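Novice: coordinates only, sequence not included:
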């Protein structure tokens, strides 16, 4: 009897976590939309800018793969980001025919300022947890992100 009750509680908690993750996804999407509007960036442009900042410098093909966007779409995104001085295109030092894209530091600082409120809130939230709890939460979020990547890849392939 106890194991059935424990299984029910675990199912309820799992559903609650999934609901919270959906709410988080919506709230982060709304935050990103507001940041993009303040910075005069389209949502897709902001996503690509974040990918370049996190994993760059990147070539357009790699950015296309990471963003899940058609190469022609990436060309338009990069044209806008370069025109508005968010990124610069440079020759790849290892292959003079290739181009690498990197974020311009001064504009990157502008975006950090727009996310400052959320970053402060995250610091406040995290301060309420022990190191062991933060390690557990970090591992959970890493595994959820990986599950999301796998689900995305499966949909893209099928």
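Specialist: Here it is on my side, so go on. All of these numbers come straight from a predicted model, not from anything done at the bench. Numbering: from 1, shown residues only.
Novice: every contact and neighbour count from this point should use C-alpha atoms.
Specialist: Fine.
Novice: what residues sit buried inside the longest helix anywhere in the chain?
Specialist: When the chain is parsed with DSSP state H, its longest helix is helix 2-39. Of the residues in helix 2-39, 32, 33, 34, 35, 36 count as buried by neighbour count, 16 or more other C-alpha atoms under 10 Å.
Novice: grab the nearest non-local neighbour of the first one.
Specialist: This points to residue 32. residue 43 (7.3 Å; C-alpha to C-alpha, 6 or more residues apart in numbering).
Novice: any idea how far the one you found is from residue 142?
Specialist: Note on residue 43: its distance to residue 142, by C-alpha to C-alpha, to the nearest Å, is 23 Å.
Novice: between those two, who's got more neighbours?
Specialist: residue 43 (16 against 12; other C-alpha atoms under 10 Å).
Novice: here's the one I want to compare it with:
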């Protein structure tokens, strides 16, 4: 890809960046609405689904680490974990290295229920991807991964700033 840095090229890049940011914000809203529906069907709050997804994807972690990762107050995390444990989504196990510590683990097989609830989105994405070539899909996948990382970095920076640290 070549980049020519004239005024019209910079203006065009700014316009594309604005269009992409607007589309990502619209996608965020739509995914939030979908997540709310998934949570309702699974009898979970939105935040419960988010925390389950974090533990399921990133592996066992302490409640404190999960609270930090989810951007939640530890007292709020206790309520989330109580609901998830009651529903059979997670277990809290004693840490073998430190018997005072607890590790949160996703219950095997529960993720399949969420996969089923997200099946409509998965089908839509499959249909959308069918219209693109391999190189285009690799580019889109790379962009989404990088956009996700940018989002995580922005989240971490805001969380650090809110807690009085330096961003």
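Specialist: Received it, and whenever you're ready, just let me know what you need. Fair warning: this is a prediction, and the values are worked out from it, not measured in the lab.
Novice: overlay them and tell me the TM-score.
Specialist: After superposition, the two chains reach a TM-score of 0.90 (TM-score structural alignment, normalised by the length of the first structure), with 157 aligned residues with a C-alpha RMSD of 1.8 Å.
Novice: sorry, back to before: helices and strands around the longest helix of the first structure, which ones?
Specialist: helix 43-55, helix 105-114 (3 or more C-alpha pairs under 8 Å, 6 or more residues apart in numbering; DSSP states H and E).
Novice: how far does that helix sit from the chain's center?
Specialist: For helix 2-39 of the first structure, the gap between its own C-alpha mean and the chain's C-alpha mean amounts to 16 Å (C-alpha atoms, centre = their mean, to the nearest Å).
Novice: tell me the contacts of the alignment partner in the first structure of residue 33 of the second structure?
Specialist: In the first structure, residue 33 of the second structure lines up with residue 30, judged by TM-score structural alignment. Contacts for residue 30 of the first structure were tallied using C-alpha atoms under 8 Å, 6 or more residues apart in numbering; there are none.
Novice: state the distance from residue 30 of the first structure to residue 23 of the first structure.
Specialist: 11 Å.
Novice: go on, residue 148 of the first structure?
Specialist: 15 Å.
Novice: cool, and residue 158 of the first structure?
Specialist: From residue 158 of the first structure to residue 23 of the first structure the distance is 27 Å (C-alpha to C-alpha).
Novice: and the longest helix of the first structure with helix 105-114, angle?
Specialist: 130 degrees (axes from the mean of the first three to the mean of the last three C-alpha atoms, to 10 degrees).
Novice: how deep is the residue mapped onto residue 47 of the second structure from the first structure tucked in, by neighbour count?
Specialist: Under the alignment (TM-score structural alignment), residue 47 of the second structure maps onto residue 44 of the first structure. Residue 44 of the first structure has 16 neighbours, counted by other C-alpha under 10 Å.
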